[in-house]
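Enquirer: Using only what follows, build the 3D model:
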Amino acid sequence: MTQRTRLRFNGAAILRGTRQGSVRGLRLGSEHVLQVARSRVPIEEATLERSGTATVDESSLKAAVAFDTPYAVRQHEELNYQHDAGRTAKYLEGPMAEEAAQVAAIIAAQLRRSLR
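Expert: Here you go, the predicted model:
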């Protein structure tokens, strides 16, 4: 006995879904890194901590996490500054490297979700 199966492949819908999943994953992943970085930002009056943002460029599928104060770069790079306990220089570089696997897992989960 012969059994026939017909499969209709809708590539455009799949690409739309994966793109949406990618954007959602990038957004959640960058927010995760921002949250970790905010917990390490040197803090005096919390201005630097509040200046943190996470953005996603949907057209290029790139995410960015940034802190926007006149002294953000100096605080990040100056290893000799004294900071409160738990606060440190390299407050963004550290979380970016340490959380890379978690960010990849977040993006993968959103891609899987978009393909359901």
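
Enquirer: C-alpha only now, for contacts and for neighbours.
Expert: OK.

Enquirer: Show me what counts as buried in whichever strand or helix holds V65.
Expert: Using DSSP states H and E, V65 maps to strand 62-67. Across strand 62-67, burial judged by 16 or more other C-alpha atoms under 10 Å covers 63, 65-67.

Enquirer: element containing P95, please.
Expert: In this structure, P95 sits in helix 93-98 according to DSSP H and E.

Enquirer: okay, now E44: neighbour count?
Expert: The number of residues packed around E44, counting by other C-alpha atoms under 10 Å, is 10.

Enquirer: Now do the contacts for I107.
Expert: Residues near I107 by C-alpha atoms under 8 Å, 6 or more residues apart in numbering: 21-22, 24-26, 28-29.

Enquirer: Alongside the first, I'd like the structure of this one:
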Amino acid sequence: MSRARLRWNGDDATAAIRSGLLRGLSLAGELTLQATRQRVPIAEGTLERSGAVSVDEQTLTAAVSYDVPYAVRVHEDMTARHSPGRSAKYVEAVLPEVAVDVQAVIAAQVRRALR
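Expert: Below you'll find the model as predicted:
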């Protein structure tokens, strides 16, 4: 009778997955931010420069935000005129377009962490 020995490193695997996920969330957030910057309306560039990515390690979520007092108004005002290629809903409209890439970036980082 042959014997096999199995060593389960569940805690190490969980830590590696979490680490890869956090890195993936950060990279995916940056990818999304870059895509939104291609659409954000530009007058002086202040709104575009205010864009940032944040990752919440507790909830394992990433957010793209723009931090000027008028960011929400510009995002929501569908009646405003903007330069060609620029539009309201500059974050919301981009999300479906980058979803597959976001998932791929996160998955790649988790795979990389498990090597």
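
Enquirer: So after superposing, what's the score?
Expert: Remark: TM-score between the superposed chains equals 0.95 [TM-score structural alignment, normalised by the length of structure 2]; 115 aligned residues with a C-alpha RMSD of 1.0 Å.

Enquirer: which stretches of structure 1 form helices?
Expert: Taking DSSP state H, the helices of structure 1 run over residues 11-38, 47-50, 72-77, 93-98, 100-114.

Enquirer: and V53 of structure 2, what is it in contact with?
Expert: 26, 29-30, 33, 62-65.

Enquirer: What's the match for Q102 of structure 1 in structure 2?
Expert: The alignment partner of Q102 of structure 1 in structure 2, by TM-score structural alignment, is D101.

Enquirer: I'd like to know how many residues surround the residue nearest to its match when sequence neighbours are not counted.
Expert: Nearest non-adjacent residue to D101 of structure 2, counting by C-alpha to C-alpha, 6 or more residues apart in numbering: A28, 7.8 Å away. A28 of structure 2 is flanked by 23 other residues according to other C-alpha under 10 Å.

Enquirer: cool, and the one 3 residues further on?
Expert: When neighbours are counted by other C-alpha under 10 Å, L31 of structure 2 registers 17.

Enquirer: which ones are touching it?
Expert: Going by C-alpha under 8 Å, 6+ apart, L31 of structure 2 touches V102.

Enquirer: So for structure 1, the centremost residue is which one?
Expert: S30 (1.6 Å; C-alpha atoms, centre = their mean).

Enquirer: For the aligned partner of I43 of structure 1 in structure 2, grab the count of nearby residues.
Expert: Counting by TM-score structural alignment, I43 of structure 1 lines up with I42 in structure 2. Look at I42 of structure 2: counted by other C-alpha under 10 Å, it has 15 neighbours.

Enquirer: Pull the contacting residues for I42 of structure 2.
Expert: Per C-alpha under 8 Å, 6+ apart, neighbours of I42 of structure 2: 48, 82-83, 86.

Enquirer: Can I get these in TSV including distance to E97 of structure 2 and neighbour count?
Expert: As requested, the contacts of I42 of structure 2 are exported to TSV (distance: C-alpha to C-alpha, whole Å; neighbours: other C-alpha atoms under 10 Å):
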residue	distance to E97 of structure 2	neighbour count
E48	19	22
H82	20	15
S83	20	11
R86	15	16
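
Enquirer: which one among those gets closest to V72 of structure 2?
Expert: E48 (12.8 Å; C-alpha to C-alpha).

Enquirer: didn't D57 of structure 1 look like it was pressed against V65?
Expert: No. With contact defined as C-alpha atoms under 8 Å, D57 of structure 1 and V65 do not form a contacting pair (11.6 Å).

Enquirer: which residues does the residue lying closest to P42 of structure 1 once chain neighbours are set aside contact?
Expert: Of all residues beyond its chain neighbours, the one nearest P42 of structure 1 is R87 (5.0 Å), with distances taken as C-alpha to C-alpha, 6+ apart. R87 of structure 1 is in contact with 39-43, counting by C-alpha under 8 Å, 6+ apart.
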